[in-house]
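Student: Sequence first, then the predicted structure:
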Amino acid sequence: MQEQEPSYQITAAPTSQTDDMGVRYRKYVISMIIRTVCFLCFAFIDHPIRWVFVGGALVLPYIAVVLANAGRESRGPAPDSFDITAPAPRPPEQLPAIEATITSVRSPRDDAR
């Protein structure tokens, strides 16, 4: 009996890059909308809580960038083929070297003369 190679399930595959970029883009836009609201609240509210809005407007860009860049994490363990602790496959047997000798050198211009 021959051993079958392991098969991988599609559910273990990461999300597509297009979907991942869409999710990251939405997170970033939502964070920037909240930042804009914080800035507007700071500008129009005359109460000591306005300083909380200043803090939000200053900190949210950092948080938005970190959230937007935190993508493409794998959802499960890597397949066995990516296991760096597994022994490396043996290289193929060495083939004998082919010896060649140059008997003459010809150029297309040689025929034109």
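Tutor: That came in fine, so what should we check first? Note that this is a predicted model, so its numbers are computed, not measured.
Student: all contacts plus neighbour counts: C-alpha atoms, from now on.
Tutor: Fine.
Student: May I see the buried residues of stretch 56-68?
Tutor: Under the neighbour-count criterion of 16 or more other CA atoms under 10 Å, stretch 56-68 has 56-57, 60-61, 64, 68 buried.
Student: which one's the longest helix in the chain?
Tutor: In the chain, with assignment by DSSP state H, the single longest helix is helix 17-44.
Student: Next up, the contacts around the nearest residue to residue 57 once chain neighbours are set aside.
Tutor: Of all residues not flanking residue 57 in the chain, residue 35 sits nearest, at 4.9 Å (CA to CA, 6 or more residues apart in numbering). Counting by CA atoms under 8 Å, 6 or more residues apart in numbering, residue 35 touches 56-57, 60-61.
Student: hmm, 10 Å instead?
Tutor: 29, 41, 53-61, 64 (CA atoms under 10 Å, 6 or more residues apart in numbering).
Student: Take these and keep only those in helices.
Tutor: Filtering these for helices - DSSP H - leaves 29, 41, 53-61, 64.
Student: In CSV, list those residues along with distance to residue 18.
Tutor: Converted to CSV, those look like this (distance: CA to CA, whole Å):
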residue, distance to residue 18
29, 16
41, 35
53, 34
54, 34
55, 33
56, 30
57, 29
58, 30
59, 28
60, 25
61, 23
64, 19
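Student: And those, which is closest to residue 17?
Tutor: Proximity to residue 17 was ranked across the ones in helices among the contacts of residue 35 by CA to CA; first place goes to residue 29, at 18.1 Å.
Student: try it against this one:
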Amino acid sequence: MNDSDHPRRLHGRKRGRKLRAGLAELVDTLLPRLTLRLPQPPQRLDVAEAFGGRVFQDLWVEIGFGAGEHLAWQAHTHPEVALIGCEPFVNGIATLLRDIEAEGLANIRIYPDDGR
């Protein structure tokens, strides 16, 4: 058996409580600019292109970042590293977006889906 025999499913919900107005606005305005769009195989992700032409020393991926506290800390502590956070839950993404805006973090991109 392989992965195609058992499609991956996300259990639970992708949205929890209703977002406050400020967070909902960030999801509407900031998330589209930071959403990572993956190319179709066999093409590979062009990291510099995904980050607006900026070149980084390394690339780190965090799968399931929750509310994003650790990802935001990593971005602040390691500005030379490109960070991709994968998270399907809108409430966690919104919280991370608030931190990105507040701290002016430019080295994070978000994949708003299951990172597997």
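Tutor: Looks like it came in fine. Please read these numbers as outputs of a predicted model, since none were measured by experiment.
Student: What does the superposition give as a TM-score?
Tutor: TM-score of the superposed chains, computed with TM-score structural alignment, normalised by the length of structure 1, equals 0.21; 43 aligned residues with a CA RMSD of 4.5 Å.
Student: rewinding a little: could you list the buried residues of the longest helix of structure 1?
Tutor: 21, 24-25, 27-28, 31-32, 34-36, 38-39, 41-42.
Student: wait, what's in contact with residue 66 of structure 1?
Tutor: 28, 60.
Student: Distance check, it against residue 24 of structure 1.
Tutor: For residue 66 of structure 1, the distance to residue 24 of structure 1 equals 10 Å [CA to CA, to the nearest Å].
Student: And residue 55 of structure 1, by the same measure?
Tutor: Residue 55 of structure 1 is 23 Å from residue 24 of structure 1, by CA to CA.
Student: now residue 44 of structure 1
Tutor: For residue 44 of structure 1 relative to residue 24 of structure 1 (CA to CA), the value is 31 Å.
Student: Give the helix, strand or coil label for residue 49 of structure 2.
Tutor: With DSSP: H, G, I helix; E, B strand; the rest coil as the basis, residue 49 of structure 2 sits in helix.
Student: And for it, the neighbour number?
Tutor: Around residue 49 of structure 2 there are 10 other residues, counting by other CA atoms under 10 Å.
Student: Closest one of the buried residues of stretch 56-68 of structure 1 to residue 111 of structure 1?
Tutor: Distances from residue 111 of structure 1 to the buried residues of stretch 56-68 of structure 1, taken by CA to CA, are shortest for residue 68, at 66.1 Å.
Student: That closest one and residue 25 touch, don't they?
Tutor: Yes: counting by CA atoms under 10 Å, residue 25 is a contact partner of residue 68 of structure 1 at 6.6 Å.
Student: Mutual contacts of those two, please.
Tutor: residue 31.
Student: List the contacts of residue 65 of structure 1.
Tutor: Counting by CA under 10 Å, 6+ apart, residue 65 of structure 1 has contacts 24, 27-28, 31-32.
Student: want to throw the buried residues of helix 17-44 of structure 1 into a markdown table with distance to residue 109 of structure 1?
Tutor: Below are these laid out as a markdown table (distance: CA to CA, whole Å):
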| residue | distance to residue 109 of structure 1 |
| --- | --- |
| 21 | 58 |
| 24 | 62 |
| 25 | 62 |
| 27 | 67 |
| 28 | 65 |
| 31 | 70 |
| 32 | 69 |
| 34 | 75 |
| 35 | 74 |
| 36 | 74 |
| 38 | 78 |
| 39 | 77 |
| 41 | 82 |
| 42 | 82 |
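Student: Looking at those residues, which one is closest to residue 112 of structure 1?
Tutor: residue 21 (61.2 Å).
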